[in-house]
Structure formats: C-alpha cells, structure tokens
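Trainee: sequence first, then the predicted structure, then my questions.
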Amino acid sequence: MKGPLPTAESLAVLLRLIDDETPEVRQSVAGALDAFSGDVSELLHEGVMKPSGDDLKVLSSLLQPARRERLRRDWIVPAGGAASLADDWDAFEAMLRILSDYLHDGVTLRQPLGDALDLLAEELEPHYIEDGCAGLCKTLLGSKRLIADRKGEMDPKLLDLAAVIAGSPSNSFGLGLILLLVARRLEADISGVSLPGAFFCRYGTEQGPILLDPTAGGRPVDPAEFTHRIRRYPREIRMLAGRAATTGELLLRTTEELATAFAVLNLTEDAELMEDLVDSLLPGA
C-alpha cells in the first residue's frame, strides 16, 4: 500500500536534518527520500526553505539511488533491442527523456525534455519556414542558442539534453540529437551521420547534400575535407557516412557514451548501470 504523496512540508522536515553527518541520520534521511523518486526540484521551489549550495549537493547525492532505481524501472526495450526501434522517433525520444531525468540533479528546477523541445521547435519554426533546413541549422547552432563544448572531456552532463537546451554545453553528438529532435517536430528532412568519435548532420539541397558538424556553428563541412577525414576508416565505417543513423543506433551510442563518461569519472555504480542499458540494446539481450 502506497504512503501519502510527498509534499513540500514533508521535504522541509528532511531538509532540517540534511547537514547532520551522523551515519544513522544520513541513512534515515536517504531512506525517507526514496519516496520522492529522485526529484524534489518542484517541491523545493514551492517550499519556504532554501537550502545552501552545499546542502543541495548533499541532497542531490542522497536522491541519486532513487533516480537509478527509476531508470531501471522505466527502461523498457523491445525484445529485439536497439534494432527493433527502427525509426520510431517517439519511442527514441521517450528513452532520451528517461535518461535526461536520470542525469538531472533532482534539485534544479527545469522543463522536462519534451516540453523544452516543443518550445524550442516553436521558437525556430519561423526560421525554418523562411530559410528551410539551412535557416534552422544556422539559427539553432550558429546563434549561441546552444553552446558547444570546447573542452573535449567525457562528461555525462553533455548528454543531459534538457540541461543543454537550458544553456549547458554539449558535444557534437548532443547538439546533433537536439537538432534531429527539433527537425522531426518541424518535419524538416535532416538526418544524423554517426561515426566513431564524430557526429554530423545532413540535409539535402538542389545542389546536393549538405553535411555539417553541430559544434561548428551550423557551417557546412567541405566535402573534400570530410573525405580526407574518413579515408583511413575501415570500409564498413566509411559506409556509415553514406546513410542516416537509425534511432536504435543513436540510442545505443547515447548509452555507450554515458557508460564511458561515468567510467572515466570513476562513478562505478552509474557506469555499471549504463553498461546494463547498453546490454539491453544489443541483439539477443
């Protein structure tokens, strides 16, 4: 039987104990926080208590186990794994939303991924109507609406797409995913090209296909430069450059990159969770 729904008042009771480092108290608070499913951001906004920055960090870490459990519970993959997703963009976005909720710190107030994408598409629609795919790409990627990460570090936050839309930086893959999801809403024919260590987006014009690196401000990639760039890839990898990545491939890459990023940060429990998600997407899982 379920208990009463968590409230701002019940959260406030726990917040009064958040700076008590006694193991028994911490364990008790962590257990009580399980009822909040890993996210108290809205209740914090409603409540009168405003925890300090340090207390928010502690609170976020105490909420993390519940976010892991929620991800395991909500992660439902078709029997055939990633290949079964085919080009089901609705299912793909639903999985990205689940990952975004898991990557959220649980204390910062922000829009859910779906709502953020809806508003972004509405904002960009006039540019697409006026200038087509070129206008959409230039406005989204070249106007600092999204921020490209220049450090090149492995960081799970780079693939928290809701945070990226809200102003956090991301790499070419994260920015490209947002472009693809917005393009789907606007029925813009833009596809992703997924290569090892790189990600591009492509759309057609009367003069031929245009390829772009999402971190390069929406500017087209020179075809000769791209050919030179991939010349040493094995043939099977070079073939990927000639077709659109499927949603299953994109989801598999997302979980693989997150697994690597958590491993680099020595966050073993999260890395192992991501590895489990990777395995669930592989054939015969």
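Mentor: Yes, it's here. Residues are numbered from 1 along each chain as shown.
Trainee: use CA for all of it now, contacts and neighbours both
Mentor: Will do.
Trainee: what ranges does the stretch 151-285 of the chain have for its helices?
Mentor: Along the stretch 151-285 of the chain, counting by DSSP state H, counting those that start in this stretch, helices occupy 161-165, 172-186, 223-229, 235-240, 247-264, 268-281.
Trainee: for those, which one ends up most surrounded?
Mentor: Mean neighbour count (mean count of other CA atoms under 10 Å) peaks for helix 161-165 among these, with a mean of 24.
Trainee: contact partners of it?
Mentor: Residues outside helix 161-165 that contact it (CA atoms under 8 Å, 6 or more residues apart in numbering) are 100, 104, 110-113, 116-117, 146-147, 157-158, 170, 174-175, 178.
Trainee: wait, which of the residues you listed is closest to L63?
Mentor: H104 (10.4 Å; CA to CA).
Trainee: give me every residue that touches that closest one.
Mentor: 160, 163.
Trainee: and the gap between it and D160?
Mentor: Distance, H104 to D160, by CA to CA, to the nearest Å: 7 Å.
Trainee: what about the strands in the stretch 101-250 of the chain?
Mentor: 147-148, 169-170, 190-195, 198-203, 210-212 (DSSP state E, counting those that start in this stretch).
Trainee: of those strands, which is nearest A244?
Mentor: strand 190-195 (5.4 Å).
Trainee: then this one, side by side with the first:
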Amino acid sequence: MHTARADRLKALLDRPEDEIDLAEAALLVATDEYPALDIEAYLRRLDELAEGVRRRLQPEADFETTVVALNEFLFDEQGFCGNTEDYYDPRNSFLNEVLDRRRGIPVTLAILYIEIGRRLGLALEGVTFPGHFLVKTATAEGEVVLDPFSGGMPVSEEDLRERLQARFPEHDAPLGALARLLAAADKKQILLRMLRNLKAIYLHREQHDKALGVLNRMLSIDPVLPEELRERGEVYMRLECFRAALQDFRRYLDLNPAAAEAALLHRRISDLERLAARLN
C-alpha cells in the first residue's frame, strides 16, 4: 500500500469504533492489490445504491420494511449474490471487485450490506460465525440474524445450530456457546476475517509473495496475531528471507510459549540462527 494510503488506513482504524467507515477501510486494504483504486468513486457507488433503496421507502418505514426493500433492490434488482461458482476467486475478497462484479463471499457481501444499511439508518453489525460470516441487528422483538450471502434472508436459531452441527459434527452447541458465537465483531475483526480468507487462498495456491502482502497487512492492523506471525515466518522461509523468518518465529513463541509445535519451532530457530550466522 502506498505510504499515504497506509497512513490513511491507520488513522481511520485509530478512531473510535462508531467513527470507523468500514467500506473506506476495506477499499484502502484493496489498494494493496489495486494501487490506482479510486476509493471515493466506490464510496459514491455505495451512496447511490443506498439512494436506490431509499427511493422505494416511505420516510417512516420500519425495520422490516427497510430490510425487505434492501434485499429486493440489492439482490433481486441489482443482482448481487454469493459467488458459489468460484468461491475461492481472490476477487471475491476485494470490495471494489464485489461492487464491479456483483459477486462476493459472506464477509464482503456483509460489508456491502452493513454499509448500505448504515446509510439507510439500519444499525447492522458483523458476526464472525464459524465458517460463514453473518449480520445481526437488535429489534424490539430481539436480535435478528441475516445472511447477505443468501440474499439477506433471516437465520433462525435452529438454522444456526444446524450450521454448527454440520461444521463440528462431534460437538453439540449449547445455548451459551451459540450466544458467544453471535457476538458482534468490531470493524478490525471484520477486516481481519476478510483478509484471512484471502490469505488462505494465496497459501493454497502457493502464491507466497501475495500471501506475504496479506499477512503484512493483517499484522499492521493487529501486530499481536500469533498464528499470522507463525505463518508469515513460514512464508519468509519459502521466500528465503531467513532473518525475517527467524524474527517472526521468535515473536510467535514469545506470544505462545506453550504452543503444540514449540519444540519443532525451537529446532527451526536453531537452524535459522546457524544459517543467518553463515550469511553474515
């Protein structure tokens, strides 16, 4: 990311939570891949989409009416949808591409949904539910969970339990666990969820230079991410950046000294120290 835009993202994420523009942050992250991205043009696109919904609403429209209008406009009329045909296309993880192609994955469609909803007065929050990002809001009748990947459809407690059971068949999901899993994510957590998807794609494709860029971005958002430090160390090793790998493995063990792979990493650190000494 260009220094000015990196500084802009840092300043944005240093604001109080309710002052962070999630769409702007996601677009700033996208400039790592698209350096010439016109962020303001894409923010105007979001304004235009929200205005398209607003024109269909009466001024006193309630929550349910607004959500129905949002879903009809965004998913039926505009054609936004989950990219089930090519779920692991990296473009699904960039908000500009989602706006251009009208295809995305749960977390990027949720960012789109949250940001258009915010412009309509809907207080929507992201939920880092295992395996499938969701959106929720509080109403007079209680919390409502929505799935932008499935056209903004509401998700019942029974549906949530079934999803958990499918993902973790060996465990039952007690009510308390389900409540914890539906906790609202802050905006940094949403960005990190988006970047984790992208990181996993690049690692699977063995695109180590791109994976390194994503890991660097994640660790700039939150420097204390043990798993990402370990993974970045492994990427550095593959790219033959041995001193950088050594630094990340040491930092990982400082943060996670009882890690299951601690003995393996201590041996790897010893090997890297000998290698670094020869390179001096």
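Mentor: Ah, there it is. A quick note: this is a predicted structure, and the numbers were derived from the prediction, not measured.
Trainee: returning to that earlier point: select only the buried ones of the contacts of helix 161-165 of structure 1 in PyMOL?
Mentor: Applying 16 or more other CA atoms under 10 Å to the contacts of helix 161-165 of structure 1, the buried members can be selected in PyMOL as follows:
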select buried, resi 100+104+112+113+116+117+146+147+157+158+170+174+175+178
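Trainee: please tell me how far whatever residue of structure 2 lines up with P112 of structure 1 sits from N92 of structure 2.
Mentor: P112 of structure 1 maps onto A41 in structure 2, with residues paired by TM-score structural alignment. A41 of structure 2 sits 19 Å away from N92 of structure 2, going by CA to CA.
Trainee: aligned partner of G242 of structure 1 in structure 2?
Mentor: Checking TM-score structural alignment: G242 of structure 1 goes with L182.
Trainee: tally of neighbours for its match?
Mentor: Using other CA atoms under 10 Å, L182 of structure 2 is surrounded by 20 other residues.
Trainee: now do the contacts for R119 of structure 2.
Mentor: Shown in contact with R119 of structure 2 (CA under 8 Å, 6+ apart): 47, 50.
Trainee: map it across to structure 1 for me.
Mentor: So, by TM-score structural alignment, R119 of structure 2 is matched to R185.
Trainee: equivalent analysis for G79 of structure 2, please.
Mentor: Checking TM-score structural alignment: G79 of structure 2 goes with R145.
Trainee: please report how far that match lies from G217 of structure 1.
Mentor: 10 Å.
Trainee: more crowded one of those two?
Mentor: In terms of neighbours (other CA under 10 Å), G217 is the more surrounded of R145 of structure 1 and G217; the figures are 19 against 15.
Trainee: that one against A134, yeah?
Mentor: No: the criterion here is CA atoms under 8 Å, and G217 of structure 1 misses it with A134 at 11.5 Å.
Trainee: ok so, going back, how close does the match of R119 of structure 2 sit to G114 of structure 1?
Mentor: Counting by CA to CA - R185 of structure 1 and G114 of structure 1 are separated by 11 Å.
Trainee: same question for L14 of structure 1.
Mentor: For L14 of structure 1 relative to G114 of structure 1 (CA to CA), the value is 31 Å.
Trainee: what of T246 of structure 1?
Mentor: 20 Å.
Trainee: which of these two has more neighbours?
Mentor: Neighbour count, other CA under 10 Å: between T246 of structure 1 and G114, T246 has more, with 21 against 16.
Trainee: hang on, the earlier thing: and the match of G79 of structure 2, what does it touch?
Mentor: R145 of structure 1 neighbours (CA under 8 Å, 6+ apart): 139, 167.
Trainee: again, only using 10 Å
Mentor: Applying CA atoms under 10 Å, 6 or more residues apart in numbering to R145 of structure 1 gives the contacts 120, 138-139, 164-167.
Trainee: not counting its neighbours along the chain, what's nearest V107 of structure 1?
Mentor: For V107 of structure 1, ignoring the flanking residues on the chain, the nearest one in space by CA to CA, 6 or more residues apart in numbering is S41 at 4.2 Å.
Trainee: could you count how many residues lie near that neighbour?
Mentor: 16.
Trainee: so what corresponds to it in structure 2?
Mentor: Using TM-score structural alignment, S41 of structure 1 pairs with nothing in structure 2.
Trainee: S41 of structure 1 touches D101, doesn't it?
Mentor: No: counting by CA atoms under 10 Å, S41 of structure 1 does not reach D101; the two are 11.6 Å apart.
Trainee: sorry, back to before: out of the contacts of helix 161-165 of structure 1, flag the one nearest to L33 of structure 1.
Mentor: H104 (15.8 Å).
Trainee: ranges for the helices of the stretch 1-150 of structure 1?
Mentor: Assigned by DSSP H, counting those that start in this stretch, the stretch 1-150 of structure 1 shows helices spanning 8-15, 23-33, 41-46, 53-74, 89-103, 113-142.
Trainee: quick one: the residues in structure 2 that the first one pairs up with.
Mentor: When helix 8-15 of structure 1 is aligned against structure 2 using TM-score structural alignment, it corresponds to no residues at all.
Trainee: report the inter-axis angle for that helix versus helix 53-74.
Mentor: 120 degrees (axes from the mean of the first three to the mean of the last three CA atoms, to 10 degrees).
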